[in-house]
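Novice: No sequence on hand, only this structure:
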């Protein structure tokens, strides 16, 4: 594997704060919550009746007939990847399709299609089930649609590692370029499963906040009053490019993707290792791969979901791997938890923090947990000199991913 420089040249997203990167970033800087009440009829019977729903319906940005053949998770994948592609200035560039790769993952995939078609099967029989069911529900569907949209032929991959998926996809994209398989990789994560079954399942686990009467304040990482995460939906996609390839076409560069670390806890299917040992190893790997020291890391964009155990385990892991000096922020306080999309959307936030030298605040942190021994940006965005920043993503099953971005 070569140590080729890999840069980020394009960003795309659709989130609860906005239908693109600019509106999402503006919402984060303003400290605005994307969480609200669920007004659908089916929500009335649920314990948890709040979620972070998309600000814009993705189907309105797609051809009507094509959109009907896609699961919502596939729709957001195409919408975000188109924005990233255009942002990278690739619309008018002749990209060698044999050197173009895709790595786009989802934590749960086309569950809403599966459940909807099962209802049709039960009520109306097998002849009424859509012929598009399988391509709509298959977990590689979002990646496949992105690959078809841009004619990618270097390989289309769909990692699935729960809430670490989006970050893992970006790490695999880095490896694709460094291994010499691709010059350009469209990488990211998607999720769209705000539906009664996942809501009920997470609710039964008591993993989600039940602050139904105050949705905007429900997601509160590190706050003593936190009571679980808030489910969200969305997509984040980045264009990764071999630095020489980007330079040859005069591309603008947001940041370098200088290192990645991927580990597993071997501890529990749901709970993180309370000491955060595997998480710390992922961060240490990313720092080592980038050829940096922990003193170089000024900022960590934390996974911080607003769960009692997870938030403090991560603080311990950051202290172990990086030390006491980095400043933290928690975008899930505003975005909710986008599951498979979280690591990709929050990578975009980290990239923009390095690019603009500006860290968005964490909201709803009123009374910090005594276990929070590191500084968190609250109130206003923090302007600060940043040469390097980490983005953390951890998932059910004990998946840990750390991505290290440095100034272009």
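Specialist: In hand now; what should we look at? All figures in this text were calculated on a predicted structure; none of them were measured in a lab.
Novice: only C-alpha atoms for contact and neighbour calcs from this point on.
Specialist: Will do.
Novice: For the stretch 51-200 of the chain, which segments count as strands?
Specialist: Ranges of strands in the stretch 51-200 of the chain, per DSSP state E, counting those that start in this stretch, are 100-106, 156-157, 184-191.
Novice: hmm, who's touching the shortest one?
Specialist: What that stands for is strand 156-157. For strand 156-157, the surrounding residues in contact (Cα atoms under 8 Å, 6 or more residues apart in numbering) are 101-105, 140, 143-144, 147.
Novice: quick one: which of the residues you listed is most hemmed in?
Specialist: For the contacts of strand 156-157, the largest number of neighbours (other Cα atoms under 10 Å) sits with residue 104, at 42 neighbours.
Novice: alright, now check it against this:
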């Protein structure tokens, strides 16, 4: 549902932490995006490939997260948890959250079923000796383990919970964070898109659906698209009111839209996508004519790309620049909406748009695709779209910081 009226004092994003196949931290992310650096390769983590001679699964994997946790804690944390702590540490420091009372800080983790690969490996390793299963498996399989891990390492005492909306989970976490701060429940809320640690079983399921591409690259919005490619990703955004912001403000959250379209499975629905975008625009007090940049969900699946193109046409966004972050870092699933929102805000700050890789024959030449190389563009109002299996549709409208609009 949209906000009843535009907020007279929109919330701001004042800290960002990211991790992807481009590396850890915003510097690596920023450089890789604007270079348009390709990082797709056969997936190499244990438990990500079939061992029967089947075609390899391609995608993007990140370097191991930096060792931030105490060693005794790190031994009990999975890849998703260690990545979450790393991005939260970067966002926390940049936002200066130590200035805020712990009871006034909240955390929303976007994602569900985040430890599938570790469970897959545990079943392989302990199937014949279940009595020796490490005790940590009694709680790490729960998505709330990442909430607890983060809150145990940082003074977060307002609340911490998860939200699941499939591939829109990260964007839904931003919506929840905005609502928590706007309601006065907390002064700052961290939206964290968690790394979805998929296994070969999950990847095979996506392949069976016809959603997963064969590789070696991903081609969103191109006539040669054949499906998405998985990409490890994790990101955290700190949302506050302007008076609680740190020294860096990336942009204002002007409006959000979050609706369901009544679908159960993977079928995209343009009606729901349009409604989410219209809700976000209404909450922002804007029209599509005010949007000059769109960061698409743009997975590279034929049905998904076609439905999203229909949505862009129905909204009348032919005038806006459009790019697809998944063409560079792959599809982060639960984390996609958050790390792509981070990409939007970084591009807004830099006055530069990253290219959409492998876009050689666009499905519709009439749109203003960012192709070939990074392009200079001073974004004023950006629309971020994020959709998920099960009928979840999220739209976010971001604006430049207040001082840049004056």
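Specialist: Received the coordinates, thanks. Small disclaimer: the values here were computed from a predicted structure and weren't measured.
Novice: Any idea what the TM-score comes out to?
Specialist: The TM-score (TM-score structural alignment, normalised by the length of the second structure) is 0.92; 393 aligned residues with a Cα RMSD of 1.8 Å.
Novice: about what we covered before: quick one: closest of the strands of the stretch 51-200 of the first structure to residue 33 of the first structure.
Specialist: With Cα to Cα, the closest approach to residue 33 of the first structure among the strands of the stretch 51-200 of the first structure belongs to strand 184-191: 18.6 Å.
Novice: In the second structure, what stretch matches the closest one?
Specialist: Mapped onto the second structure using TM-score structural alignment, strand 184-191 of the first structure spans residues 188-195.
Novice: Could I get the buried residue list for stretch 145-162 of the first structure?
Specialist: For stretch 145-162 of the first structure, the neighbour count (16 or more other Cα atoms under 10 Å) marks 145-147, 150-162 as buried.
Novice: My error: substitute stretch 376-394 of the first structure in the last question.
Specialist: Using 16+ other Cα under 10 Å as the test for burial, stretch 376-394 of the first structure gives 376-378, 381-382, 386-394.
Novice: mind checking the end-to-end distance for that stretch?
Specialist: In stretch 376-394 of the first structure, first residue to last residue: 19 Å (Cα to Cα, to the nearest Å).
Novice: tell me, it lands on which residues of the second structure?
Specialist: Counting by TM-score structural alignment, stretch 376-394 of the first structure falls onto residues 369-387 of the second structure.
Novice: The matching stretch: how far from the chain's middle?
Specialist: When distances are taken as Cα atoms, centre = their mean, to the nearest Å, stretch 369-387 of the second structure is centred 16 Å away from the chain's centroid.
Novice: Where do the helices of the stretch 301-408 of the first structure begin and end?
Specialist: Secondary structure of the stretch 301-408 of the first structure (DSSP state H, counting those that start in this stretch): helices located at 308-321, 332-335, 342-356.
Novice: in the superposition, what's the average offset of the helix ranked longest in the second structure relative to the first structure?
Specialist: Taking DSSP state H as the criterion, the second structure has its longest helix at helix 79-95. After superposition onto the first structure, the average distance of helix 79-95 of the second structure to its aligned residues comes to 1.0 Å, using mean Cα distance after the TM-score superposition for the first structure.
Novice: The first structure: matching residues for that helix?
Specialist: Using TM-score structural alignment, helix 79-95 of the second structure pairs with 72-88 in the first structure.
Novice: residues in contact with the matching stretch?
Specialist: Residues outside stretch 72-88 of the first structure that contact it (Cα under 8 Å, 6+ apart): 9-14, 20, 58-59, 61-62, 67, 91, 104, 106, 109-110, 112, 136, 141-143, 145-146, 149, 186, 189-193, 234-239, 251-252.
Novice: if you look at these, which of them are in helices?
Specialist: Residues of the contacts of stretch 72-88 of the first structure located in helices (DSSP H): 67, 112, 136, 141-143, 145-146, 149.
Novice: and the equivalent of residue 123 of the first structure over in the second structure, how many neighbours?
Specialist: Here residue 123 of the first structure is matched to residue 128 in the second structure, going by TM-score structural alignment. A count of neighbours around residue 128 of the second structure, defined by other Cα under 10 Å, yields 9.
Novice: Residue 86 of the first structure too?
Specialist: Number of residues near residue 86 of the first structure (other Cα under 10 Å) recorded here: 15.
Novice: Now do the residue lying closest to residue 357 of the second structure once chain neighbours are set aside against residue 222 of the second structure, distance only.
Specialist: Among residues not flanking residue 357 of the second structure along the chain, residue 327 sits closest, at 5.3 Å (Cα to Cα, 6 or more residues apart in numbering). As judged by Cα to Cα, residue 327 of the second structure and residue 222 of the second structure stand 10 Å apart.
Novice: more neighbours, those two?
Specialist: More crowded of residue 327 of the second structure and residue 222, by other Cα under 10 Å: residue 327, with 29 against 22.
Novice: which ones are touching the more buried one?
Specialist: Residues near residue 327 of the second structure by Cα under 8 Å, 6+ apart: 217-220, 299, 356-358.
Novice: residue in the first structure matching residue 331 of the second structure?
Specialist: Match for residue 331 of the second structure (TM-score structural alignment): residue 337.
Novice: which residues does that match contact?
Specialist: Each residue near residue 337 of the first structure by Cα under 8 Å, 6+ apart is listed here: 52, 229-233, 305.
Novice: try residue 147 of the second structure
Specialist: 107-109, 160-162 are the contacts of residue 147 of the second structure under Cα under 8 Å, 6+ apart.
Novice: rerun that using 6 Å as the cut-off
Specialist: By Cα atoms under 6 Å, 6 or more residues apart in numbering, the contact set of residue 147 of the second structure is residue 160.
Novice: do the same with residue 219 of the second structure
Specialist: 225, 300, 358.
Novice: Not counting sequence-adjacent ones, nearest residue to the second one?
Specialist: For residue 300 of the second structure, ignoring the flanking residues on the chain, the nearest one in space by Cα to Cα, 6+ apart is residue 220 at 3.7 Å.
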